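> here's a sequence, model it:
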Amino acid sequence: MSARLLRVCVTGPESTGKTTLARRLADRFHTEWVPEGSRVYAERIGRALTADDVIPIAREHILLADAAAELVRRAHGRMLVLDTDLLSTVVYARHYYGASPRWVERMERERRADLYLLCDVDVPWLPDGIRDRPENRGEMLALFREAIVRRGAKYKLVHGDWESRFLIAVSAIEEMGLGAGLGAGRGAG
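Got it, this is the predicted structure:
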């Protein structure tokens, strides 16, 4: 029986460097990263999201995460890096639509990350055509932190310039023992 795959999730408000950090961490630890399911979905449908999109977004994320996890397992890796997960789907569904579907909440509980890297809002907002509401990043950061703490999940706030964020994240992964002996994933051989 293979060891359980460890999940590190980069999460937080929009335009805080999550994708860049997830990619860098995957490279650093020779593993796969999972793109943000809501972004993949939003780019594909090409319209504003509604409450009816919450379950399809969750399904998109699950498909992407499961496919990446399978690649890591086949390479005998031990860690997967996620550019957000279903916690983000739940937080945004509650914020924008007032509730999150029970199925999404259940899936979020079952698929919770081993470590959340919560990206602070101390970097400039970069518009990209999908992001909105730059003025509420502080509010969203508080909602993410509250959701993580309420779940009793392990997390580390990553802040500062881009290199500081990366170093804080690497240190948090290594402190949990998640970085040791990972080898064998993508690019490790």
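
> C-alpha only now, for contacts and for neighbours.
Will do.

> give me the most central residue, this structure.
Of all residues in the chain, the one closest to the mean position by CA atoms, centre = their mean is T84, 1.9 Å from it.

> could you also give me the structure for this second sequence? I'd like to compare it with the first:
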Amino acid sequence: MALNENIIKIAVVGPESTGKSTMSAYLANHFGTVWVPEFARGYCENLNGDYTWQDEVNMFYGQLELEKEMLPKAKNGLIICDTTFITIKIWSDQLFGKSPQEVLDELPKHPYDLYLLLDIDLPWEDDPLRDFPDMREHFMQVWHNELQTLDANYTVVSGTGDERYSNAVAAVNQFLKSL
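Presented below is the predicted three-dimensional model:
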């Protein structure tokens, strides 16, 4: 089945421990559609050592393939993506000082209609796959920079508890009304 170009793609992005997966699941349920999980999480759970350059490349291709698999399952003309492969660029730049060329080449070819950049106003939650609890402000600025470089349509979603969910739903609704 060919990818449906008429599907609105909403990406939930941001630094570590901002609730991206929980928000993605919530929004998919709220809008009656599916969400694309973060490929890197499952991949990294199976690593027996530090990330390598090849791991970053593998996660890039894995995220692309997972989104491609989920897109035909989208309902109501909408799909929610728990992060995007921009994360691969951000992590590669942080860990290796540069990004894989295939990631850089593909970034402008895979736009999302709206990015919800989750704010760092939630408390940090320890997780074996999280690495930089003291660099959240840095990574928030990196996300702003990356999204601005892509000339992306994005909204920062702040708040805790139900307020955060309401703010995200309101941002999506406002975007949908603007179409």
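
> look up how far K18 of structure 1 lies from the residue nearest to the centre of structure 1.
8 Å (CA to CA, to the nearest Å).

> next, show the common contact partners of the two.
Taking CA atoms under 8 Å, 6 or more residues apart in numbering as the criterion, T84 of structure 1 and K18 both touch 10-12.

> hey, where'd the strands end up in structure 2?
Secondary structure of structure 2 (DSSP state E): strands located at 8-13, 35-36, 78-82, 114-118, 154-157.

> contacting residues for the aligned residue in structure 1 for E38 of structure 2?
If you follow E38 of structure 2 across to structure 1 using TM-score structural alignment, you land on E36. In this structure, E36 of structure 1 makes contact with 19, 61, 82-85, judged by CA under 8 Å, 6+ apart.

> over to L178 of structure 1?
Contacts for L178 of structure 1 were tallied using CA under 8 Å, 6+ apart; they are 6, 79.

> between the contacts of E36 of structure 1, which sits nearest P127 of structure 1?
Relative to P127 of structure 1, the closest of the contacts of E36 of structure 1 is T19; by CA to CA it sits at 14.4 Å.

> nearest spatial neighbour of the aligned residue in structure 2 for the closest one, skipping sequence neighbours?
Counting by TM-score structural alignment, T19 of structure 1 lines up with S21 in structure 2. In this structure, S21 of structure 2 finds its nearest non-sequential neighbour in D82, 5.7 Å apart by CA to CA, 6 or more residues apart in numbering.

> what lines up with that neighbour in structure 1?
Using TM-score structural alignment, D82 of structure 2 lines up with D83 in structure 1.

> residues in contact with its match?
Shown in contact with D83 of structure 1 (CA under 8 Å, 6+ apart): 9-11, 18-19, 22, 33-36.

> try D52 of structure 1
Shown here is D52 of structure 1, which makes no contacts under the criterion CA under 8 Å, 6+ apart.

> need the contact list for V34 of structure 1.
With CA under 8 Å, 6+ apart as the criterion, the residues that contact V34 of structure 1 are 64-65, 68, 80-83.

> apart from its chain neighbours, what residue comes closest to Y155 of structure 1?
Taking CA to CA, 6+ apart as the measure, Y155 of structure 1 lies nearest to Y116, with 4.4 Å between them; neighbours along the chain are not counted.
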